[in-house]
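Engineer: here's my sequence, what's the structure:
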Amino acid sequence: MTDKKKPLILVTNDDGITAKGIRTLVDIASSLGEVVVVAPDKPQSAMGHAITINDTLYIKEFKMHDYDHKEYTTSGTPVDCVKMASHEILDRKPDLCISGINHGSNSAINVIYSGTMSAAMEAGIEGIPAIGFSLCDYAVDADFEPARPYIKNIIQQVLKHGMAKGVVFNVNIPKATNEEIKGIKVCRQANAYWVEEFDKRTNPYGKDYYWLTGKFVNDDHGEDTDEWALENNYISLVPVQYDLTAHHYLQELNTWEFED
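Structural biologist: This next block holds a predicted model:
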């Protein structure tokens, strides 16, 4: 049973339950409410909004330290974790879902591919305020400490003010020291993208295989974007939505002469 006197915070990620990023996030969240962790039992990066429909799903209680809150692993994707938490594990709706802290950026177009952000999106779809946190450092031993007070502040603000329906927050943190981080900047998603290539190789048995490679290109020079904020040592906060309708295009489409 959960304590209804405290806000219930669901914590998840895509790097797996033992990742350093989620351990930092759990520690921060534990000072603000009752925490329940439901995370993948193995890394699930770049899974996007994938769900498990052609395989079985398993839940296992997880114990790594002596702590009071409950933790669980699932055999599924980050989105599966949120679904299983909501429908099988928790006895009430969480007041907040936080996902991360991801090892690596989820700014600009990366939000589309991100398992971290897809978990947050799934929570939003289920009516749960949600935030995805990412640090622009892919290292296993990345330093999350400089971001700690900012993460705590963002969580506190959401618990205090709530969140607009259909919106979740995508928060990216620059790789920087305490002294270098300038603060939090509310931004839009930059129009930046990957120019991709496949590195074709041949294994010892003569069979071809491929590695996805590429370079990140930012053609958006606006100073109101997440990429600009990160390059200038700000933490970027982008409100994103799961409604993918191109609302600005509807009026023009309604002038087309579609056949009945």
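Engineer: make it CA atoms for all contacts and neighbour counts henceforth
Structural biologist: Will do.
Engineer: roughly how far apart are V168 and K175?
Structural biologist: Distance of V168 to K175, given as CA to CA, to the nearest Å: 23 Å.
Engineer: the more surrounded of the two?
Structural biologist: More crowded of V168 and K175, by other CA atoms under 10 Å: V168, with 26 against 23.
Engineer: and the host helix or strand of the more buried one, how far out from the chain's middle?
Structural biologist: In this structure, V168 sits in strand 167-173 according to DSSP states H and E. Strand 167-173 sits 8 Å away from the centroid of its parent chain (CA atoms, centre = their mean, to the nearest Å).
Engineer: need the next SSE after that strand, C-terminal direction.
Structural biologist: Downstream of strand 167-173, the first helix or strand assigned by DSSP H and E is strand 183-186.
Engineer: what's in contact with that following strand?
Structural biologist: Residues from elsewhere that reach strand 183-186, judged by CA atoms under 8 Å, 6 or more residues apart in numbering: 150, 224, 229, 233-238.
Engineer: turn these into CSV, including secondary structure, neighbour count and distance to S45.
Structural biologist: Shown next, in CSV, are the contacts of strand 183-186 (DSSP: H, G, I helix; E, B strand; the rest coil; neighbours: other CA atoms under 10 Å; distance: CA to CA, whole Å):
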residue, secondary structure, neighbour count, distance to S45
Y150, helix, 16, 24
D224, coil, 16, 27
A229, helix, 25, 24
N233, coil, 21, 25
Y234, strand, 23, 24
I235, strand, 28, 21
S236, strand, 29, 21
L237, strand, 25, 21
V238, strand, 23, 20
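Engineer: please give me the structure for this one as well, since I'd like to look at both together:
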Amino acid sequence: MIKAKQPTILVVNDDGITAPGIKALMHAMKDLGRVVVVAPDSPQSGMGHAITIGKPLRLDRIELYDGIETYRCSGTPVDCVKLAVTKIFKGQKPDLCVSGINHGLNNSINVLYSGTMSAAVEGGIESIPSVGFSLDDYTMEADFEPCIKFVKEIAVQVLNNGLPIGTVLNVNFPVGDKIKGIKICRQANAKWAEEFDERMDPYKRPYYWLTGVFQNNDKGEDTDVWALDHGYASVVPVQFDMTAHHAVSVLNSWKFDVQ
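Structural biologist: Down below sits the predicted model:
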């Protein structure tokens, strides 16, 4: 009997190579295939889809986790995926890319700023089925154990079924040990009402801390915010084609007077 090929799984994150969240994700994936970890050498939260273009990148293999091929990268989460594909896998794409588990939610508008999700999106751009995972707990003491069975189940479904072309999954978990199940959702119309807390340094020069309050303007019961508020894991299919297709016909109705 011919043994089925073991899938190869790329594990990345934005919280850094030693973050508890990536350890939880890595151990969850060990049961599903060959795991390769490539992660930033320091926290990169809020980096979005940034790439490094003005300075050299370092990619070092390290012995950090027993039995796991692990690399530390000096760049952004997206750099990690790019280097993994070109230098580690030598163009032989992994079967799955998983990012996280992030310390803190990446629901609604947060997906645009998230290094966790941008790493998953980069995987999708490379035609790798990709998923970003996040937990509603920003602390380094976060308990990821209640998420693990859901993480595994979602990963298995993606390995078995693939994903629609141009799509990655954004998965968020509520905090606590009683996750009710999984809801397929749309992204809520919600955003941060941001402010900057102005302070003075010892030389009387102002500096600023970004603060804000999360505002949900969406009352729908099919959103990621609603699912999380009601104890469910939210799964939102995200596309990286950012064309507003519904607006094309509107713009085509404009009368441009230049030639």
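Engineer: fetch the TM-score of the aligned pair.
Structural biologist: Laid over one another, the chains give 0.96 as their TM-score (TM-score structural alignment, normalised by the length of structure 2), with 255 aligned residues with a CA RMSD of 1.2 Å.
Engineer: distance to V195 of structure 1 added to the contacts of strand 183-186 of structure 1, as CSV?
Structural biologist: Formatted as CSV, the contacts of strand 183-186 of structure 1 follow (distance: CA to CA, whole Å):
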residue, distance to V195 of structure 1
Y150, 32
D224, 23
A229, 22
N233, 25
Y234, 26
I235, 25
S236, 23
L237, 25
V238, 23
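Engineer: what is the most widely separated pair among the residues you listed?
Structural biologist: The most widely separated members of the contacts of strand 183-186 of structure 1 are Y150 and D224, with 19.3 Å between them, by CA to CA.
Engineer: how many other residues sit next to I112 of structure 1?
Structural biologist: Neighbour count for I112 of structure 1, taken as other CA under 10 Å: 15.
Engineer: E231 of structure 1 too?
Structural biologist: 11.
Engineer: same deal with D66 of structure 2?
Structural biologist: For D66 of structure 2, the neighbour count with other CA under 10 Å is 7.
Engineer: distance check, it against A119 of structure 2.
Structural biologist: Relative to A119 of structure 2, D66 of structure 2 is positioned 24 Å away (CA to CA).
Engineer: ditto for A188 of structure 2
Structural biologist: 21 Å.
Engineer: L32 of structure 2 too?
Structural biologist: From L32 of structure 2 across to A119 of structure 2, the span is 20 Å (CA to CA).
Engineer: so who does the spatially closest residue to P94 of structure 2 that is not a sequence neighbour touch?
Structural biologist: Spatial nearest neighbour of P94 of structure 2, chain neighbours left out: T8 (5.1 Å); criterion: CA to CA, 6 or more residues apart in numbering. T8 of structure 2 makes contact with 33-36, 94-96, according to CA under 8 Å, 6+ apart.
Engineer: still on that earlier bit, contacting residues around the strand holding V168 of structure 1?
Structural biologist: With contacts defined as CA under 8 Å, 6+ apart, strand 167-173 of structure 1 is touched by 105-107, 111, 117, 120-121, 124, 129-136, 147, 226, 230, 234-242.
Engineer: swap the cut-off to 7 Å and go again
Structural biologist: 105-107, 117, 120-121, 124, 129-136, 147, 230, 235-241 (CA atoms under 7 Å, 6 or more residues apart in numbering).
Engineer: buried members of those residues into PyMOL, please.
Structural biologist: Here is the PyMOL command that selects the buried residues among the contacts of strand 167-173 of structure 1 (16 or more other CA atoms under 10 Å):
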select buried, resi 105+106+107+117+120+121+124+129+130+131+132+133+134+135+136+147+230+235+236+237+238+239+240+241
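Engineer: the contacts of strand 167-173 of structure 1 in strands, which ones?
Structural biologist: In this view, these that belong to strands under DSSP state E are 130-135, 235-241.
Engineer: tell me the one of those nearest I181 of structure 1?
Structural biologist: Using CA to CA, I235 is the member of these that sits closest to I181 of structure 1, with 7.4 Å.
Engineer: quick one: map that closest one onto structure 2.
Structural biologist: Aligning on TM-score structural alignment places I235 of structure 1 opposite A233 in structure 2.
Engineer: wait, what's in contact with its match?
Structural biologist: Residues near A233 of structure 2 by CA under 7 Å, 6+ apart: 171-174, 179, 181-183, 227.
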